[in-house]
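**Student:** Sequence and predicted structure are below.
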Amino acid sequence: MTHPSSPSPSEHHPALAAEDPELAALIGAEERLQAGTLRLIPSENYVSAAVLEASGTVLQNKYSEGYPGRRYYEGQQNIDPVERLAVARAKAVFGVEHANVQPYSGSPANLAVYLAFAEPGDTVMGMALPMGGHLTHGWGVSATGKWFRGVQYGVRQDTGLVDLDEVRDLALKERPKLIFCGGTALPRTIDFAAFAEIAHEAGAVLVADIAHIAGLIAGGAHPSPVPHADVISTTTHKTLRGPRGAMLMAREEHAKAIDKAVFPGLQGGPHNQTTAAIAVALHEASRPSFRDYAHAVVANAKALADALLARGFDLVSGGTDNHLILMDLTPKDVPGKVAAKALDRAGIVVNYNTVPFDPRKPFDPSGVRIGTPSLTSRGLGAEHMATVADWIDRGVAAARAEDEDALTKIRAEVADLMSAHPAPGLPTD
C-alpha cells in the first residue's frame, strides 16, 4: 500500500529521474512497496543507508582482476585497501583464518568450492533440495549435479530433523569428496560438530553453507561452524544485512586453493562497489547492537512459531531454532502457492515452498516459507508476533474462501503497523 506522503522518485534519485523516468518510477514504486508491506521471506532483509550508499559509489568504475598487491590493472591504490578492509573484518567477525570476499553470489561461491577440491564426475553429498537443501549442493538440475555425482540426504518423516546416523551411513557408503551441510529451508540448528566427525571418517571435505544464518552466527545466535568445517560459504545479504554478494572462508591450509578457484578459476574482476558494501555490513555486524539484532531475530521467530502453532498450523519439525519457519498448509486445505499469492495481496510477502515428502510439484507445493530478519530490522518484537500470526491465519482462511475483501482489510492493518516502524535504508519524507 502506498502513502500519499511518500516521496517521488525525483526527490531521492534526481539524476535517474531526469535521465530515465520510467525506471525511476519503478524504483520508487519498489521503495513504497518495501516500506508498506510486511516482508517475511527469510532470505530478504533491509540494508542500512550506509550499505546502500557504498553499493552505489564510483568504485563501480574500477576493474581489479587479481588480489590486493597482485592485480593485473594499475590504479588500485584505493581498491586494495577496500578489499583488505573487508577481508580483515570478515576474519574478525567470524574468527576465521582466511576469507575471500570476491565471489559474485552464493552459487558461484559454491562452484568455487567444487573447483578447488573436486574433479568432474567425483561424488559429492548434500541435503536434497525438496528436504530443504540448495541447488548447488549436487542437485540434478544444477551444474553441480550434472558435472558431479550428487548423492543426497534428507530428514526423518516423523520429526522433520536430519538423521545423522543415516548421513553417516550414506557418507561411508558413497565416500564423497565434499559434504555440504546447510540449506535454504532448515528451521533447526545445524550440528556442525557431528557433520565434521562424519566428514573426517569418510575422508571428505566439510563445507558449511551458512548463507541463511551468517548473521545469526556473527551475532552469537547460532553455533559457529568455524571450529569444525574445512570451508565456509555464505552470501552477504540475508541475516547478515549486507549487499548481494558472497564470501568463502577457510582454514589457512585451503586459502590458496580457494583463492585460485575464485580467480582466475571462475571470475574476472571483483565488483568493488559490492566489496565496499560488504566491508560496511561487517563493520555493522561487529557492533553490540547487531548481536542484539541477531538474538531478536531468533526470539521473534520462536514467538511467531508458537503463535502459529496455537492457531493450528503444521510447522515442519514442530517449530524453529533460527530465523526460519516452514509451514505445511495441507491441513488448512490451501496449496502453498495459492496462500502465498493471497498473502501478497494482503501486504504479507512470503514464498511458496516444498515441504519434506511433499506430494505436490515444486512450482505448486504444499508449503510456505517465512522468516523474521526483515521485520526485526524494522524494530518489531515478540509482542507483535501474535498480530503477525493472526494476519497469516486470516489471510490463509481468506485464500481458501476467495475473500478479497478480507485480504484488503488485512493489507490496511499491515500498512498501519509498517508506517509506525520505518525500514532502515528506505527513503523517508
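**Tutor:** Perfect, thanks for sending it.

**Student:** Could you use CA atoms for every contact and neighbour count after this?
**Tutor:** Noted.

**Student:** Might one say that Ala86 is in contact with Thr274?
**Tutor:** No. Using CA atoms under 8 Å, Ala86 is not in contact with Thr274; the gap is 10.2 Å.

**Student:** Compare these two (neighbour count), which wins?
**Tutor:** Thr274 (28 against 24; other CA atoms under 10 Å).

**Student:** name the element the more buried one belongs to?
**Tutor:** helix 272-285 (DSSP states H and E).

**Student:** Give me the packing partners of that helix, helices and strands only.
**Tutor:** helix 49-55, helix 79-94 (3 or more CA pairs under 8 Å, 6 or more residues apart in numbering; DSSP states H and E).

**Student:** now with 6 Å?
**Tutor:** The contact analysis (3 or more CA pairs under 6 Å, 6 or more residues apart in numbering; DSSP states H and E) places helix 272-285 against helix 49-55.

**Student:** Not counting its own residues, what contacts the helix or strand that the helix it packs on is followed by?
**Tutor:** For helix 49-55, the following helix or strand on the C-terminal side (DSSP H and E) is strand 66-67. Outside strand 66-67, no residue is within contact range by CA atoms under 6 Å, 6 or more residues apart in numbering.

**Student:** related to what we said a few turns ago, okay, the angle between the helix holding Thr274 and helix 79-94?
**Tutor:** Going by axes from the mean of the first three to the mean of the last three CA atoms, to 10 degrees, helix 272-285 is angled at 30 degrees with respect to helix 79-94.

**Student:** Would you indicate which residues of helix 272-285 are buried?
**Tutor:** 272-285 (16 or more other CA atoms under 10 Å).

**Student:** one more structure, for comparison:
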Amino acid sequence: MRLPRLFRSASLRTRVAIASAAAASAVVAAFTILTSVVLANNDAAQLDRRLDAIVDASVFPDELQDPRRVLTTGRSRSSGQVVFQRGFQLPALPPGTETVLVNGVEYRVRTIPVEQEGGVLMSIGIRADSILLDRARVPTYIAVGVVTVLIAAGLGWLLAGPAIRPLRKLTEHTTRLGKGADQIPAVHGVREAEDLAEAMTAMLSRLAAAQLATTNSLQAAQDFAANAAHELRTPLTAMRADLDTLRIHDLPPEERAEVVADLSRAQRRVEGIITALGQLASGQLAQAEDREVIDVTDMLDRVARENMRVGRDVRIDMDVSDDLGHVLGWPSGLRLAVDNLVRNAITHGQATRILLAAHRRGDVVTIVVDDNGRGLPAEEHETVLGRFSRGSNAAPGGSGLGLALVAQQATLHRGSIRLSDGPLGGLRATLTVSANPDTQQDSAD
C-alpha cells in the first residue's frame, strides 16, 4: 500500500509523532470498545440481580414503588387480561427475562407465574439506566480520547527530537564532505545512527581506495606512454636506419651481418624497455589485498638455481640464516627485485661468483647480493637507482630500469636498497624488506 504523499515527504520526527498519535488512537479505540462491552455486560448482570431482589421481596421498599422506575403488571395466564398494574402497562411476555421499550424508555422485565386461581403471570420491570454508559457522557469520552491522542503525538514529537539528533549530525557531516572535511566523525547516541555512520565511513574508504586505484592506473598508463615514447625513440630510429640501409644498399656479407647484429641489439633493447616499463606499471598498481606469505629461503634458492642454468660459468652460493622465516608481500615483485640484482651482477658486472646472503633481525629481513665483478664507481651508487640511469660500465642493450625496479619493490615492501663496494671485489647490493604486515599496509596504500 502506497503512503500518502504528505506522509512520504514528512520528516522522521513528524512521522514518529503521527505514528504515536495513530498508536494512541488504536489503543483508545480498543480500550473504549472493550470497556463498553464489559460495562454493558456488568449493567445487565446488576439489573438482573435487582430484579431478583424485587421478585423475592414480599414487601417492596418505598424506593422500588416509584412507578417511574419500577413497573408491575399482572395478567391472567389463561386469558391474558390485565389483573393489576403499577405504573405503565408492560406488554404481554412469556416467563423469563427480556429488555423491552415502554414509552421510549428501556426496561429490564422479569416475567414469573404466580400460583393463584386460574394462574397469573406477573411482569416486573425496572428502567435499564446505566450510569457509566450514559449517552450524555459520550462527548466527554470523545474529548478525553482526543486529548489522549494529542498528548501522545506531542510526546512522540518531543521524544523523537533527541532520538534523531545523531542523524541530523550525520547529515551535517555528510554535507560538509568535500568542503574542508574528508571523513565523517564518529556519531554517538543511537545505535542505528552509529551503524549508519560506520557504514558510510566504510563506503567512503572504499570509494577513496577505488579513486586512488583509478588515479594510480591513469598515472601508470601516462608514465608508461611517456617513458615508452621517450626511450623507444632512439632504438626505433636506429632500427629504421638499419632497415633502410639493408633495403637500399647491396652490402657485402660482413657489413650486412654487422647491420643485422645492430638490429638484433636494438630489438632486444626495445623488448627490454617495454618489459621493464610494464613491470614498473604493475608495481605502481600493487594492492594490499594481493599480498601473500613468501618463503624467503625458497625464493632465494629458486633465483640461484635458475640463474646458474642461464649462465653456466657463474657460481652462486647461499648463506641464509635458519630463522629467516616468511614475509608478507608481493611474491612476483620481490622475486623480480632479487633476480634483477643477480642478473645485473652477471650481465653488467661480468661476475663469475655471486653470494646470496639473508638474515633476519626483528621484523626486518635483509638480503645481500655480493659479486666479484667489475663493480661500480662510488659516485654512481645512488644515481643508477633512478629510471633510465645506466652505469658507466653497463653492457650495451640494457633498459636502464633494472635497479629502478628493485628500488620500487623495496619501497613497496617498506624497505630500502643500498649499493656499496663488496668484499668479493665487486658490487654489494643490500635489500631490506619489512616482515610486519601493518607497516607494509601504509606503503601499499
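**Tutor:** Cool, the structure landed. What you are looking at is a predicted structure, and each value in this text was computed from that prediction instead of being measured.

**Student:** Superposing both, give me the TM-score.
**Tutor:** The TM-score (TM-score structural alignment, normalised by the length of structure 1) is 0.22; 154 aligned residues with a CA RMSD of 6.9 Å.

**Student:** picking up where we left off before, with distance to Ala24 of structure 1 as extra columns, can I get the buried residues of helix 272-285 of structure 1 in CSV?
**Tutor:** As requested, these are exported to CSV (distance: CA to CA, whole Å):
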residue, distance to Ala24 of structure 1
Asn272, 24
Gln273, 21
Thr274, 22
Thr275, 25
Ala276, 24
Ala277, 22
Ile278, 25
Ala279, 28
Val280, 26
Ala281, 26
Leu282, 30
His283, 30
Glu284, 29
Ala285, 31
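
**Student:** so what does the strand or helix carrying Ile151 of structure 2 touch, helix or strand wise?
**Tutor:** Ile151 of structure 2 belongs to helix 138-175 when assigned by DSSP H and E. Helix 138-175 of structure 2 is packed against helix 12-56, with contacts defined by 3+ CA pairs under 6 Å, 6+ apart.

**Student:** Show me what the helix it packs on packs onto, helices and strands only.
**Tutor:** Using 3+ CA pairs under 6 Å, 6+ apart: helix 12-56 of structure 2 touches helix 138-175.

**Student:** Name the residues of the helix it packs on that come out as buried.
**Tutor:** Quick answer for helix 138-175 of structure 2 (16+ other CA under 10 Å): 145-146, 148-154, 156-157, 160, 164-167, 169-170, 173-174.

**Student:** same question, stretch 297-316 of structure 1
**Tutor:** For stretch 297-316 of structure 1, by 16+ other CA under 10 Å, it's 297-309, 313-316.

**Student:** Please apply the same query to stretch 100-109 of structure 2.
**Tutor:** Val100, Tyr107, Arg108, Val109.

**Student:** now for it, what's the gap between its first and last residues?
**Tutor:** 7 Å (CA to CA, to the nearest Å).

**Student:** Please apply the same query to stretch 352-370 of structure 1.
**Tutor:** In stretch 352-370 of structure 1, first residue to last residue: 9 Å (CA to CA).

**Student:** SS state for the residue nearest to Ser416 of structure 2 when sequence neighbours are not counted?
**Tutor:** Using CA to CA, 6 or more residues apart in numbering and skipping residues adjacent in sequence, the residue nearest Ser416 of structure 2 is Ala410, 4.9 Å away. Secondary structure, DSSP: H, G, I helix; E, B strand; the rest coil: Ala410 of structure 2 is helix.

**Student:** How many residues are close by Ala410 of structure 2?
**Tutor:** 20.

**Student:** Would you tell me what the next helix or strand after the helix holding Thr274 of structure 1 is?
**Tutor:** helix 288-310.

**Student:** What helices and strands are in contact with that following helix?
**Tutor:** Secondary elements touching helix 288-310 of structure 1 (3+ CA pairs under 6 Å, 6+ apart): helix 385-401.

**Student:** Show me which parts of the helix it packs on are buried, residue by residue.
**Tutor:** Under the neighbour-count rule (16+ other CA under 10 Å), helix 385-401 of structure 1 has 385-386, 388-400 buried.

**Student:** again, but for stretch 197-210 of structure 2
**Tutor:** Buried, per 16+ other CA under 10 Å, within stretch 197-210 of structure 2: Ala197, Glu198, Met200, Thr201.

**Student:** Dump the residues you listed to CSV, plus distance to Thr32 of structure 2 and secondary structure.
**Tutor:** Output for the buried residues of stretch 197-210 of structure 2, formatted as CSV (distance: CA to CA, whole Å; DSSP: H, G, I helix; E, B strand; the rest coil):
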residue, distance to Thr32 of structure 2, secondary structure
Ala197, 44, helix
Glu198, 46, helix
Met200, 47, helix
Thr201, 50, helix
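
**Student:** Closest one to Asn216 of structure 2 out of those, please.
**Tutor:** Thr201 (22.1 Å; CA to CA).

**Student:** Please name the residues that touch that closest one.
**Tutor:** Residues near Thr201 of structure 2 by CA under 6 Å, 6+ apart: none.

**Student:** What separation do you get for it and Glu194 of structure 2?
**Tutor:** Counting by CA to CA - Thr201 of structure 2 and Glu194 of structure 2 are separated by 10 Å.

**Student:** how close does Glu83 of structure 1 sit to Pro21 of structure 1?
**Tutor:** 34 Å.

**Student:** what about these two, which has more around it?
**Tutor:** Glu83 (23 against 16).

**Student:** hmm, back to that, what about the buried residues of stretch 100-109 of structure 2, which are in helices?
**Tutor:** Among the buried residues of stretch 100-109 of structure 2, no member is found in helices (DSSP state H).

**Student:** Redo those residues as TSV? Include distance to Gly333 of structure 2.
**Tutor:** Putting those into TSV (distance: CA to CA, whole Å) gives the following:
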residue	distance to Gly333 of structure 2
Val100	102
Tyr107	102
Arg108	101
Val109	104
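
**Student:** Just the closest of these to Thr140 of structure 2, please.
**Tutor:** Tyr107 (25.5 Å).

**Student:** Not counting sequence-adjacent ones, nearest residue to the closest one?
**Tutor:** Arg127 (4.3 Å).

**Student:** Do I have it right that the one you found meets Val105?
**Tutor:** No. Using CA atoms under 6 Å, Arg127 of structure 2 is not in contact with Val105, being 7.2 Å away.
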